[in-house]
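Peer 1: Have a look at this fold, sequence not included:
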């Protein structure tokens, strides 16, 4: 039996391994402690001590380590650093999808004090602004929670009383009831240069000025869907943050990178607490606005009646963006994604519930983007009829089948962009007893054999059509009738034959 000093030197991943093993076996800390007691009551850890072990605050004695190892039927050496196993130290997130996790070990290197010093330095060296970093944090938070925020839903329902649809007059009455007044301003689009150096038009649509005034651009009088959204966001800001004095500015245009909201607060070159706070409040208010305009239960019922068609937004008098983002929240199927793309390659609002590797970075332009993604292909192509597309993409070296529906729209500043809502079909196939990886591999091979896209084979089409009908999503059925496409995250890993990526230049012309 090795001594405690040896355990201490080799225990950087010890707590992480124990925690991940416990979770993979669906045990609570109480369960694990009780099982240790059955092995050896004298050496078993208490629940509180076990918690400290998992968090890296304590190193178990050699005897206690032997008990824990016996419970999991492992050798003690397996838990120590000289037996590194990626799976053992990768956080278990189940079906939550989103950004891949990493173990924050050794714990002393990932202490709060060290991170507070290292993060600003990292952002400064890479040229990432504090607001960009804040949006990455928020996106990770969304994906971890599968875009479900019950407290924000409840706050919106208390204000809107689950009414649907809400008219402009309804929202003005709500604002008045909260003690807010509305004044009109006249502003026109102006050119801005974003962090990628691309010039585009931007328009200030409205802003809130403490203590109780909402200033709204006159142009919104002719665009009630945007007027309703702006009013809903400002109502959310007042309800959630109690008119706390933070000036909230809403804009439209390519340069913003939030969920349709930008606070207008000057951006710092590095991260600071105000950047995070402003970005988080923008996100909360935007989410609140969607929940107010499309309350969860009635909106889900409407989607069910219409097979999740995008044009249900017209019945409610809301934008396609609001309706599509709400789909990812209210659907009983959890594996959704949503993109909002501007040319030549800007992903503005992103939600990717199953950790889709992105074809373009939010932070910087990449040199080899895959143009076969529907959301980017549509930017430069005229579109008629449905845009539904079945795609096969490798995620962590396994093929996954996705289906999406995209729509080209123009923002109030005159910029064209493409909205895309979609789902990961692999979990739906597995839920019906199908072998999703096998089906995805066969479909990928059929596409590669035909140069990257191909009609879906009859056997696979039958399987997918059954899943589509169970999901009750019309555009999945339409996508199945079209050719499937192989896509990739970067041209350098293009699975097509011949490759789209040749001699350091992307040939992906869609």
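Peer 2: Received it, and whenever you're ready, just let me know what you need. Not measured: the values here are computed from a predicted model.
Peer 1: make it CA atoms for all contacts and neighbour counts henceforth
Peer 2: Fine.
Peer 1: in which helix or strand would I find residue 440?
Peer 2: helix 436-449 (DSSP states H and E).
Peer 1: And that helix, what's buried?
Peer 2: The neighbour-count check on helix 436-449 (16 or more other Cα atoms under 10 Å) flags 436-437, 439-448 as buried.
Peer 1: pretty sure residue 259 contacts residue 349?
Peer 2: Yes - between residue 259 and residue 349 there is a contact under Cα atoms under 8 Å: 5.1 Å.
Peer 1: who touches the helix holding residue 440?
Peer 2: 392, 398-401, 426-427, 429-430, 453-457, 460, 484-486, 495-497 (Cα atoms under 8 Å, 6 or more residues apart in numbering).
Peer 1: Recalculate using a threshold of 6 Å.
Peer 2: Applying Cα atoms under 6 Å, 6 or more residues apart in numbering, the contact partners of helix 436-449 are 399-401, 426, 429-430, 453-454, 496.
Peer 1: And the closest residue to residue 275 other than its chain neighbours, how far from residue 277?
Peer 2: Excluding the flanking residues, the one nearest residue 275 by Cα to Cα, 6 or more residues apart in numbering is residue 131, at 5.3 Å. Distance from residue 131 to residue 277, counting by Cα to Cα, to the nearest Å: 10 Å.
Peer 1: second one coming, line it up with the first:
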């Protein structure tokens, strides 16, 4: 038996291991405490003491740890630092969100005081702006909750009365009822060179000036779908933040990195609380705008009637971007992703409720990009309309099957970009009694042995067609009719045979 001093020196992961083990066994702290009482009432931890153990505030005695170990049928040493086991210390978030989490241990190094000092230093050394970090936090929060923000949905429904569609005059009437005034201004697109050295254009589409004036670019008169979005965002700032939209400047183009919208605020090289606050308020207003233009229940019913076709945006007079982002929110199937990509490989907006890895580094240029992602293939193709693709991608060293629908569009500044909405099919296959892991492995092997893409095998096509019918998503059926493609998050782990990056040189053009 370990003595208490030994436990203290080797207990940095102990609280995290107990918490993760408890949650993976679907036990509350009350459940675990009661289980411990049944093993040994004298040494069992109370609920409050168990809470302090899990938060790293207390170290259990050797006897108490032995009781907890007995409940979970673990050896005592398993809980100590000598056996860190990644699965035991990594937070279990199921299929929620993008990258995997990490244990914030030793807990004293992740205290608020230390993080407040270390995070700005880290951002300074890596060249990450405060705004970029703010959007990373927001995106992680958004993905963790799989786009469920019922308070924002309710706020939008109270204003819009769940009307679908909303016309321009409806939005103007709402703005007027809130005491907002509209004024038109002249702003022309400007050429800029972004952080990747790419020459592009951007344009300010609208901004708010306190106490109650929304300035709209006259160009919006020719871009009605964008005009509706801008008005909805400013209405959101008015409703949610009491007209606190001083820094809410909306732009079109790829000048700024944004989480889920096209809201631009001045980019700061340092981190401060205002960066986080303004970025969060912008996100809330953008989400509100989507909920106002596409109220959840009516929009879901419309998507069901039309098999989740992207072109439903045309009937509603909204942009494809708004429609596709709302799909990820209103669908009863939670395993969605969404990308907005500009050439040569810039991801302006990302949502990964299904945990799909980013296809191009961390929203930056890398030396070995995978060219086979649908969102990037379409950028370089003179394609009109939409394109569906079935893809196989290794996630955590296991193959998963994805299907996506992509569409090439042009923003108000004249820049071409590609929107992509997709789902993870593995959970749907398993839900129907299929073996997603074996089907994905079989499809991966077929692709790998056929230079990376292959016509869908008949048996797998049948399984996926059944899933497509149940999910009622038409573009899955279209994707099944095309070749399935192997993709990777980075060329260094390319699964194709031969690899696209054999001998360190890209061979994508040959495959």
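Peer 2: Everything's here; your move. Predicted model only: the values in this text are computed from it and were never measured.
Peer 1: Burial check on the residue nearest to residue 275 of structure 1, number of neighbours?
Peer 2: Around residue 131 of structure 1 there are 28 other residues, counting by other Cα atoms under 10 Å.
Peer 1: In structure 2, what stretch matches the host helix or strand of it?
Peer 2: According to DSSP H and E, residue 131 of structure 1 maps onto helix 130-144. Mapped onto structure 2 using TM-score structural alignment, helix 130-144 of structure 1 spans residues 130-144.
Peer 1: What of stretch 434-444 of structure 1?
Peer 2: Going by TM-score structural alignment: stretch 434-444 of structure 1 matches residues 434-444.
Peer 1: mean deviation of the helix holding residue 440 of structure 1 from structure 2?
Peer 2: Aligned to structure 2 and superposed, helix 436-449 of structure 1 gives a mean residue distance of 0.7 Å (mean Cα distance after the TM-score superposition for structure 1).
Peer 1: from the chain's centre, how far out does that helix sit?
Peer 2: In terms of Cα atoms, centre = their mean, to the nearest Å, the centre of helix 436-449 of structure 1 is found 26 Å from the chain centre.
Peer 1: show me the contacts for residue 81 of structure 2.
Peer 2: 10, 13.
Peer 1: Let me know how buried residue 382 of structure 1 is, in neighbour terms.
Peer 2: 8.
Peer 1: Please give the element, helix or strand, for it.
Peer 2: Applying DSSP H and E, one finds residue 382 of structure 1 in no helix or strand.
Peer 1: can you pull out the strands in the stretch 51-200 of structure 2?
Peer 2: 181-185, 190-193, 199-209 (DSSP state E, counting those that start in this stretch).
Peer 1: closest one to residue 162 of structure 2 among these?
Peer 2: strand 181-185 (23.5 Å; Cα to Cα).
Peer 1: Would you agree residue 275 of structure 1 is in contact with residue 129?
Peer 2: No - with contacts counted by Cα atoms under 6 Å, residue 275 of structure 1 stays clear of residue 129, the gap being 8.9 Å.
Peer 1: Check the mean deviation of the following helix or strand past the helix holding residue 440 of structure 1 from structure 2.
Peer 2: Using DSSP H and E, the helix or strand that directly follows helix 436-449 of structure 1 along the chain is strand 453-454. Compared with structure 2 after fitting, strand 453-454 of structure 1 deviates on average by 0.5 Å (mean Cα distance after the TM-score superposition for structure 1).
Peer 1: Tell me who's in contact with residue 211 of structure 2.
Peer 2: By Cα under 6 Å, 6+ apart, residue 211 of structure 2 has no neighbours at all.
Peer 1: sec struct for it, please.
Peer 2: coil (DSSP: H, G, I helix; E, B strand; the rest coil).
Peer 1: Confirm residue 347 of structure 2 sits in a strand?
Peer 2: Yes - the assignment for residue 347 of structure 2 (three-state DSSP) places it in a strand.
Peer 1: what about the closest residue to it other than its chain neighbours, how many neighbours?
Peer 2: Leaving aside its sequence neighbours, residue 347 of structure 2 sits nearest to residue 341 (Cα to Cα, 6+ apart; 4.5 Å). Neighbour count for residue 341 of structure 2, taken as other Cα under 10 Å: 24.
Peer 1: Distance-wise, check residue 463 of structure 2 relative to residue 433 of structure 2.
Peer 2: Distance from residue 463 of structure 2 to residue 433 of structure 2, by Cα to Cα: 10 Å.
Peer 1: what's the spacing between the match of helix 130-144 of structure 1 and its chain's center?
Peer 2: Relative to its parent chain, stretch 130-144 of structure 2 has a centroid offset of 9 Å by Cα atoms, centre = their mean.
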